[in-house]
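> Give me a 3D structure for the following:
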Amino acid sequence: MEFSQQDTISPIDGRVYVSRSLASEQQAYACLTKAANAFNGGTASWKNVPLAERKALCQQAIELLCSQKDEIAQELSWMMGRPIRYCASELVGVAERSEYMIGICEEALATLRLEDKPGFTRFIKREPLGVVLVIAPWNYPYLTAINAIIPALLAGNCVILKHSAQTPLCAERLYQAFRGAGLPEGVFQYLHLSHVNTVKLIRHKLINYLAFTGSVDGGSKVEVAAAGRFIGVGLELGGKDPAYVRADANIDSAVAALVDGAFFNSGQSCCAVERIYVHANVYDQFVAKAVALTLQYRLGRSDELDTTLGPLVRSSAADFVREQIAEAIEQGAKAHIDEALFPLSQKGTTYLAPQIMTRVDHTMRVMTQESFGPVVGVMKVSDDNQAIALMNDSDFGLTASIFTQDIEAGLALGERVETGTLFLNRCDYLDPALAWTGIKQSGRGCSLSQLGFEQLTRPKSFHIKHN
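Prediction:
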């Protein structure tokens, strides 16, 4: 059954926070036609607007968006449950990533001039693809969207944004910012869409590229919908990101980084740390310090300033993590956090206490299946080889981290880890100068960095003979 309206249920109190009408199939196609016309509109088309002007418009749009950080922070807190004290920081990341991409776009989009060859001129231009459909998730709704939107627009593409039903106001805020900056009509648009009409849009011949961020299941459905279209499909999917704490690591630094990496945003991040391997020599020390730090979290309503751990997005998501924990305990795992110390944590609600588990192994779902919640398993290992083997024993490969004071050894180990990003002595961070990419079920393609522009352009070779 198709619905004409979507309701956003706030994880804070279970009430409807915002409702929006869904676009019909005809409205979606009208939006697509407008985007295609804005791209192909002759000399007035977006792809023919000078790059300097596209840069200025994008910069102005981001400034307009960030000027509303207080209102946006409130909306984020209510829509997806992040503690209000952390919400504005997402816009800091948006500004950082946007400024970087705006700063490098001339180099990234420059014509590639080849060496001289007598009697010939040869070069390769990077041309925009056309209409880019961006499908963004709720957990980092501005950051994940901006990763594709800004480079797509800078490259001369037109963009349609389909945001998660959990965070529809993000799409509207972005649209208002780009329109306020003066982007021509049709260059950036958004649609609130049902799943059925989203699939129909993906299949439409006027869509030239698809940037999807979401679950593995969602990515699989997107691939099926795009099959036979022969268009680029960027997939940023899930993770079960590992960390290894070597015997020579700075334990206090490792604990601080990894506890935050596991529990920030209530663990609802594709690159959250979900499994930790610790050398036997420092294992007991690491676990004791990690438990002590975790007990300092305050679980509460995300609109309260002293809350440091907010609710999960849905009660079903929280209960899924509870099931993983309960199942692991039945299989012999030990839970170190007494849930009673976090009174709001109750089955059937969105509120879930953070949990650190030991005596875990890879027969347990909590160590192999993406949790997307505030739980992390910690395993004792005897040496580097065992740690690397366990880190690679996963269907995912988004990020991985190694904590060691021996940088050379850490780099050598990092070469053996099957991952898109390898961190040394940090975790859970996106540097816009580096490619954001994954392997295995974490997806394919990349965003950010200079390489991200290559996903959103096509090469066109010119071979000229001089008579």
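
> use CA for all of it now, contacts and neighbours both
Will do.

> quick one, helices of the stretch 1-150 of the chain?
25-40, 51-66, 69-80, 84-87, 89-109, 141-154 (DSSP state H, counting those that start in this stretch).

> Mean neighbour count, those: which tops it?
helix 141-154 (a mean of 25; mean count of other Cα atoms under 10 Å).

> another one to check against the first:
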Amino acid sequence: MADQDSAAVAEVINPATGAKGKHYPLNSLDEALKAAERAHAAQRDWRRTSFADRAAVIGKAAELLRARADDYAGLMTEEMGKTVTDGRAEIEKCAAHCDWFAEHAERYLADQPIDVDGAGDVFVTFNPLGVVLAVMPWNFPFWQVIRFAAPALMAGNGAVLKHASNVPGCALAIEQVLRDAGLPDGVFRTLLLPSKDVAKLIESPHIAAVSLTGSVAAGKSVAAAAGGVLKKCVLELGGSDAYLILDDADAGAAAKISARARMVNGGQSCIAGKRFIVLDSVKQQFEEALVDAMRGFAIGDPTEAATKLGPMQSVAARDEVHEQVEASIAKGAKLLLGGEVPDKAGAWYPATVLTDVDAGQPAHDEEIFGPVAAIISAKDEADAIRIANDSEFGLGSGVLTGDIDRGCLIARDELDAGMSFVNENVRSDPRMPFGGVKHSGYGRECADYGIREFVNVKTVLVKPLQVSDGSRVE
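Here you go, the predicted structure:
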């Protein structure tokens, strides 16, 4: 469901059935600005709390997430169609993320001494920036928010959340978790705000910075608004992740990794593998193996634990993906699996494999945000690297090979992406920096790099004062 900028409510549409669900009143711009002001006031006290006090709150949030995992997984299924099994896994990942930053934030943000000969005592300290506005997407409605919020709050920042309009229940549940965990009133606030009001909220003097995960268009809009008032932003945008299948790779093993990479969240993920660039000498074997692996993701009821593929998030999104598939076929791509819209209510689309994908086809040039794998031929290793890098995106990438040293060299030195994994599908992890280059955005989340995005990296120099008679004031 698109943001309902002209409506007074956000109404949930169940993607599996098309049935209308709960509706929630939207916040006005005036309410949003007042919430930012209250968050600013609350953050002035929160920033002075100890790491131990903050860790107690974020650690409690992890406990509550685990205790409520079934409820929250069901909520995600109702609002954006995630399978209940994936939903439970998402909540556990959120809880583990909270645990990690509760334990490690103090170390990540400890003062760092600098040896400057003759200058006195010099060190770098990390102070919170203030209130960060988080503009977040629907596809991982808990994880995307917690991924940002746990480190931001542990750093002493406040946060205001503008979530996607089709997951209002998830957005409000996150605020409730943090409140129940003991976070002081106002430090974190969820706003059900129309997208048209985001730029005005960014201009608020009570907003210090912005974090956005979303489309390239949304990223450009937020970056322009933030830049206009000289506020920092971190952007995690789209991706068309390329996986190189080299001539020394086992086709069956490579296909299993590729299918798993492609079908993350039913294919609705920025870091899902989308382009599988295979050397000509192993193309036929890989095609057969990938089709077999993708058949394992059968459409089913998302409330059933065994289901591997639920509905897409909306009928409109499903139709856009199908149009991209049909346009690619019309321009020369060959359909190996799927590619037909099921005759049933809801936003359903099957696991689909295209081969002979080439430049000029949507499956080659665009991000397909759904369960569609595109196989692209390459003459040799150099050609595969060229094809992989010939994209506006640069989020994740992979190399599938029997030679670990060869794969490491390509991943480290050759691929234009924020993350490159060898013989594994790309994923986010609180222990590793996460983010992209080019139109996939800038800045990092997770690990020490991520928690330092929304702090003032301050240099402090301390030197005894010398008085006029040459003595020192201690």
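
> To Gly228 of the first structure, which of the helices of the stretch 1-150 of the first structure lies closest?
For these, proximity to Gly228 of the first structure was assessed by Cα to Cα; helix 25-40 is nearest, at 19.5 Å.

> Centre of the chain to the closest one, how far?
Relative to the centre of its chain, helix 25-40 of the first structure is centred 27 Å away, using Cα atoms, centre = their mean, to the nearest Å.

> And stretch 94-109 of the second structure, by the same measure?
That offset, for stretch 94-109 of the second structure, works out to 18 Å (Cα atoms, centre = their mean).

> repeat for stretch 61-81 of the second structure
18 Å.

> Between the two ends of it, how far is it?
Distance across stretch 61-81 of the second structure, first residue to last, is 24 Å (Cα to Cα, to the nearest Å).

> Please enumerate residues in contact with that stretch?
12-16, 82-88, 91-92, 94-96, 98-99, 138-139, 141, 166-167, 169-170, 177-178, 180-181, 302-303, 310-314 (Cα atoms under 8 Å, 6 or more residues apart in numbering).

> quick revisit: kindly reformat the helices of the stretch 1-150 of the first structure as a markdown table and extend each row with distance to Pro128 of the first structure.
Below are these laid out as a markdown table (distance: least, Cα to Cα, whole Å):
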| stretch | distance to Pro128 of the first structure |
| --- | --- |
| helix 25-40 | 9 |
| helix 51-66 | 12 |
| helix 69-80 | 31 |
| helix 84-87 | 33 |
| helix 89-109 | 10 |
| helix 141-154 | 8 |
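
> Tell me which of the ones you listed sits nearest to His192 of the first structure.
helix 25-40 (9.0 Å).

> helices or strands up against that closest one?
Counting contacts by 3 or more Cα pairs under 8 Å, 6 or more residues apart in numbering; DSSP states H and E, helix 25-40 of the first structure is packed against strand 131-136, strand 158-163, strand 188-191, helix 195-203.

> And Ala249 of the second structure, how close does it get to Gly402 of the second structure?
5 Å.

> And Ile325 of the first structure, what's its match in the second structure?
Residue pairing (TM-score structural alignment): Ile325 of the first structure is matched to Val325 of the second structure.
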